[in-house]
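>>> how does the following fold in three dimensions:
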Amino acid sequence: MADYDYDLFTIGAGSGGVRASRVAAAHGARVAVAEEYRVGGTCVIRGCVPKKMLVYGAHFAEDLEDAKHFGWDVGERKFDWKKLRDNVLGDVDRLNGLYKQTLENNNVEVFHERATITGPNEITLGSGEKKTAKYILIATGARPHVPTCPGHEYGITSNEAFHLDAIPRRVLIAGAGYIANEFAGIFHQFGAKVTLMNRSDQMLRGYDESVRDRLLQISLMKGIDFRFNANFEKIEKQEDGSLLVFMSNHEPLNVDYVLFATGRVPNVEGLGLEDVGVSVNERGAIQVDGNSRTSVPSIYAVGDVTDRVQLTPVAIREGQAFADTVFGNKPTTLDYSCIPSAVFSHPPIAGVGLTEAQAMQQYGTVKVYTSDFRPMKNVVAHRNERSLYKMICDEPTGKILGIHMIGPDAPEIMQVAAVAVKAGLTKADFDATVAIHPTMSEELVLLK
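Alright, predicted model coming up:
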């Protein structure tokens, strides 16, 4: 490897790229990273971390209302969006510094400029300087997809949502995935009139139908509007600065902002992939094998830029597996089955394993256990919102095939439940476990 400037050159310093670079360096590799924006990637800078902070802030709207039923006189309530926004962005700066420090502490050289692949072992930096490496890792992530319709330039994406000067009075959110539903809950709790539109008649495709139907019911009860089977026709800017949105199958809607949350597109443009022969699929995502290797043996890829699962923890695991395999003499492949996930909506949902429909298709005979209950806190707070826990099992063996839930702290509870599902435990194992009372999580060992 002494024939090259580096053993590893990583393009992109997001979650996957930072983990791969740090671990490779710890294994003794000479590593460099090129990042044209900020270290930390989508999750830390403009994704799950700042969004979760907004979710925390949004929950206080209902918590302060509920507090009155618990004897608290909260006085006049006033929300300062700019204070929350600036505090969140300030913590993003802190995390950006920590990520840079992590690379520096592991002797990873960082180039704060764009990089292009100009050969199987060659990278050209934005400055024109060329570097060589035994291996190249692409970890450039993805970006929000923006629909093409007249006036689409008037819309914003989740990237810009963290920097708004004020909470919009009326906002249309396009999409029905986790980003759309999370921002719908955030903006609604901050006082905006929220309308969520989707081109199909379903939301949160891939989650269990019972759970997503419950979220739809609760969201409607809270006052969030939905427009299904709607496609953009055009967006017109009005004299007062508002936006008039024309869509199929529905009347035009006048709003202050249009937020596009219609999926994410792999960042592959301008990387030089076609020049070196790296294969991509019809979506532009890089195709890789079980070891994250592309069609070019010396070039690998991890994270959202690939044709696998677009989740931060998955990118981190892929980066770790790559570094251990290539530099640590520890061959590692990632198991993509039974990956838990969550939507930080209001209330949040979480799931692991097969949905009821998937289980029936694969196993034929399944047994479904449910608990439909009102959390104790909601009872005292006079809030009618109900939680739903659901366990799907293989009927002959009792093996748990999937667990799905909606309710307060569902993602926190699901993390431990996911370990049980991954381990192949049965309904009998849960039944044999003593409940912690009174908790919401005890419903998992009391399911009927």
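
>>> from here on, just use CA atoms for contacts and neighbour counts.
Will do.

>>> ok, V255 - contacts?
If a contact means Cα atoms under 8 Å, 6 or more residues apart in numbering, then V255 has 169-172, 242-245 as its contacts.

>>> go again with 6 Å.
Going by Cα atoms under 6 Å, 6 or more residues apart in numbering, V255 touches 170-171, 242-243.

>>> now the buried members of those.
Buried positions within the contacts of V255, assessed by neighbour count (16 or more other Cα atoms under 10 Å), are 170-171, 242-243.

>>> and of the residues you listed, the nearest to I436?
Of all these, V171 has the smallest distance to I436: 41.7 Å, by Cα to Cα.

>>> how about the helices in the stretch 51-200 of the chain?
With helices called from DSSP state H, counting those that start in this stretch, the stretch 51-200 of the chain shows them at 81-105, 158-161, 178-189.

>>> got the ones you listed as CSV, with mean neighbour count and distance to T42 columns?
As requested, the helices of the stretch 51-200 of the chain are arranged in CSV below (neighbours: other Cα atoms under 10 Å; distance: least, Cα to Cα, whole Å):
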stretch, mean neighbour count, distance to T42
helix 81-105, 16, 11
helix 158-161, 15, 9
helix 178-189, 24, 13
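
>>> out of these, nearest to A435?
Once Cα to Cα is applied to these, the stretch that comes out nearest is helix 178-189, at 31.0 Å.

>>> which outside residues touch the closest one?
Here helix 178-189 makes contact (Cα under 6 Å, 6+ apart) with 55, 58, 61, 194, 261, 343-346.

>>> and with 7 Å instead?
Defining contact as Cα atoms under 7 Å, 6 or more residues apart in numbering, one finds that helix 178-189 is touched by 54-55, 58, 61, 173-174, 194, 204, 261, 343-346.

>>> would you do the same for the sequence below? I want to compare the two.
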Amino acid sequence: MTDYDYDLFVIGAGSGGVRAARVAAAHGAKVAIAEEYRVGGTCVIRGCVPKKLLVYGAHFAEDLKDARRFGWNVPAQCDFSWSTLRGNVMEEVDRINGAYTQTLTSHHVEIIAARATVAGPHEVALADNRTVTAKTILVAVGAHPSIPTFPGHEHGITSNEAFHLPDVPKRILIAGAGYIANEFAGLFHQFGAHVIIVNRTQEILRGYDVSIRDRLLQISIMKGLEFRFDAAFQKIERGDNNCLTVHMSNHEPAVVDCVMFATGRSPNTRGLGLETAGAELDQHGAIVVDADNRSTCESLYAVGDVTNRVQLTPVAIREGQAFADTLYGGKPTRVDYDCIPSAVFSHPPLAGVGLTEAQAKEKLGSVRVYTSDFRPMKNVLAGRNERSLYKMVCDGETGRVVGLHMIGPDVPEILQAAAIAVKAGLTKDQFDDVVALHPTMAEELVLMK
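Here you go, the predicted structure:
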């Protein structure tokens, strides 16, 4: 018998929370999960899933042009309907939302469609004025887009609203230069918008290998995207014609139809009541947790973006699984954060795993770097001058591959398998021992010089 209403109460039904709730229930725990919006969280509802579907749609702009070189009689002017794509994407979001809900229900997890906050080490307050108790509370509420504060910032949108725009803006200014900014910049450009990327520093995609991000910058400029670096926002003014005039340092004002902020994400801990349980937050508002996802409150745990460790959906899922297996499955598990692959679904996409060249030199000293800089076969016949770049970073003493970084068509799909080899600590010689699969782009991984 238990003195609590639930063994586990999960606040937030995103990727990490859903996985934790489902697995804990499968292990025999009595579980409830509260979600104030929709089951699925950022990834499913307003993140990676709808974004990737838009990216697929955007690729047709170039694919239709290239098709003529492959013998297809494609009209010179192809009509594009943003409302059709947007509607179909939202239908798919609804389908996945239903699938997530069904998964929880089939595992006998009670779903509470209400905002929940922490009311104590074992208490949860619900928006319907109820208070319930749980032996363990798991916070998995994710993060939200950060918006800089300056005069007129309220005229901008974030990636959340970008999926629901009534039309593709003719001119859009995107603030930031991380993966969200570059992904939306690429897809809006393909949909016909003039895109201006504004960044307060001189770098895009900080944390990725310099050679790869420089190649993306070069290709993006060649495609017609406009970049403004060392630019700090001063103010945004809305004109009589509903256009926005964006004033910034070191550059002339930009007149656009839409401003989108992609300037980072902040944990959703404000107003969550964590102080009532004594859970410590860091300087960014993230919940401080140990290697077992436990906060400074013994009965309160947290996984996913709310902990600000690695803001990636697969990481949140791994953390939720590890939490449930450890507490309820009798299988103590910790997430290994070393060598996590990541991708940017830009145009073209890039992907990387392990150490960048700069990181390897700092950590190892002796480093050997191998590259392959080539035009994909499809681009050659299409008459497209876009070049791919693959880069392998190796320990200079042992030949072990410590980093792999790529930009070009389908590289996220290619990297997933290659990341296994990097994680396993294979050497350059072992890569080269594998016979090339020809003709493919992936064969460059075993042919680098």
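
>>> what TM-score do we get after superposing?
Scored by TM-score structural alignment, normalised by the length of the first structure, the superposition of the two chains gives a TM-score of 1.00; 448 aligned residues with a Cα RMSD of 0.6 Å.

>>> so for G14 of the first structure, which of the helices of the stretch 51-200 of the first structure sits nearest?
For the helices of the stretch 51-200 of the first structure, the distance to G14 of the first structure is smallest for helix 81-105, at 9.1 Å, taking Cα to Cα.

>>> most surrounded residue in the contacts of helix 178-189 of the first structure?
The most neighbours of any of those, using other Cα atoms under 10 Å, belong to A174, which has 29 neighbours.

>>> can you verify my assumption that H152 of the first structure contacts I235?
Yes. In this structure, H152 of the first structure sits in contact with I235. The criterion is Cα atoms under 7 Å, and the distance is 6.5 Å.

>>> neighbour count: the two, which is higher?
Relative neighbour count places I235 above the other of H152 of the first structure and I235, with 22 against 18, counting by other Cα under 10 Å.

>>> so that one, which state does it fall into?
Using DSSP: H, G, I helix; E, B strand; the rest coil, the structure places I235 of the first structure in strand.

>>> I'd say it and E153 touch.
No. Because the distance of 8.8 Å does not satisfy Cα under 7 Å, I235 of the first structure is recorded as not touching E153.

>>> returning to that earlier point: and which of the contacts of V255 of the first structure is nearest D307 of the first structure?
Distance to D307 of the first structure, by Cα to Cα, is smallest for V171 among those, at 31.8 Å.

>>> residue contacts, the closest one?
V171 of the first structure makes contact with 192-195, 255-258 under the criterion Cα under 7 Å, 6+ apart.

>>> narrow these to those that are buried.
If you count burial by 16+ other Cα under 10 Å, the buried members of those come out as 192-195, 255-258.

>>> columns distance to G364 of the first structure on top of these, output as JSON lines?
Output for these, formatted as JSON lines (distance: Cα to Cα, whole Å):
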{"residue": "A192", "distance to G364 of the first structure": "45"}
{"residue": "K193", "distance to G364 of the first structure": "44"}
{"residue": "V194", "distance to G364 of the first structure": "40"}
{"residue": "T195", "distance to G364 of the first structure": "38"}
{"residue": "V255", "distance to G364 of the first structure": "47"}
{"residue": "D256", "distance to G364 of the first structure": "49"}
{"residue": "Y257", "distance to G364 of the first structure": "46"}
{"residue": "V258", "distance to G364 of the first structure": "43"}
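
>>> any figure for the gap between the closest residue to K399 of the first structure other than its chain neighbours and G398 of the first structure?
Excluding its sequence neighbours, the residue lying closest to K399 of the first structure (Cα to Cα, 6 or more residues apart in numbering) is T426, at 4.1 Å. Applying Cα to Cα, to the nearest Å, one obtains 5 Å for the distance of T426 of the first structure from G398 of the first structure.

>>> D208 of the first structure too?
Here the criterion is Cα to Cα. By it, D208 of the first structure lies 19 Å from G398 of the first structure.

>>> kindly report the same for I123 of the first structure.
When I123 of the first structure is compared with G398 of the first structure (using Cα to Cα), they lie 53 Å apart.

>>> the two: who's more crowded?
I123 (24 against 17).

>>> if I look at that one, how far off is T439 of the first structure?
From I123 of the first structure over to T439 of the first structure (counting by Cα to Cα), the distance is 55 Å.

>>> what's the answer for C48 of the first structure, then?
From C48 of the first structure over to T439 of the first structure the distance is 27 Å, taken as Cα to Cα.

>>> more crowded one of those two?
In terms of neighbours (other Cα under 10 Å), C48 is the more surrounded of C48 of the first structure and T439; the figures are 16 against 10.

>>> may I have the residues that are in contact with the more buried one?
The neighbours of C48 of the first structure, taking Cα under 7 Å, 6+ apart as the test, come to nothing; the list is empty.

>>> if we use 8 Å, what do you get?
When contacts are counted by Cα under 8 Å, 6+ apart, C48 of the first structure is found next to T42.

>>> what number of residues lie near E236 of the first structure?
E236 of the first structure has 16 nearby residues by other Cα under 10 Å.

>>> kindly report the same for M1 of the second structure.
Using other Cα under 10 Å, M1 of the second structure is surrounded by 3 other residues.

>>> one more: the one 5 residues further on?
For Y6 of the second structure, the tally of surrounding residues (other Cα under 10 Å) stands at 19.

>>> circling back: out of the contacts of helix 178-189 of the first structure, who's nearest R317 of the first structure?
V343 (20.2 Å).

>>> and the gap between that closest one and A161 of the first structure?
Using Cα to Cα, we find V343 of the first structure at a distance of 18 Å from A161 of the first structure.

>>> can you check R38 of the first structure too?
Counting by Cα to Cα - R38 of the first structure and A161 of the first structure are separated by 18 Å.

>>> do the same with L103 of the first structure
Distance from L103 of the first structure to A161 of the first structure, counting by Cα to Cα: 29 Å.

>>> please apply the same query to K52 of the first structure.
Distance check for K52 of the first structure against A161 of the first structure: by Cα to Cα, it reads 13 Å.
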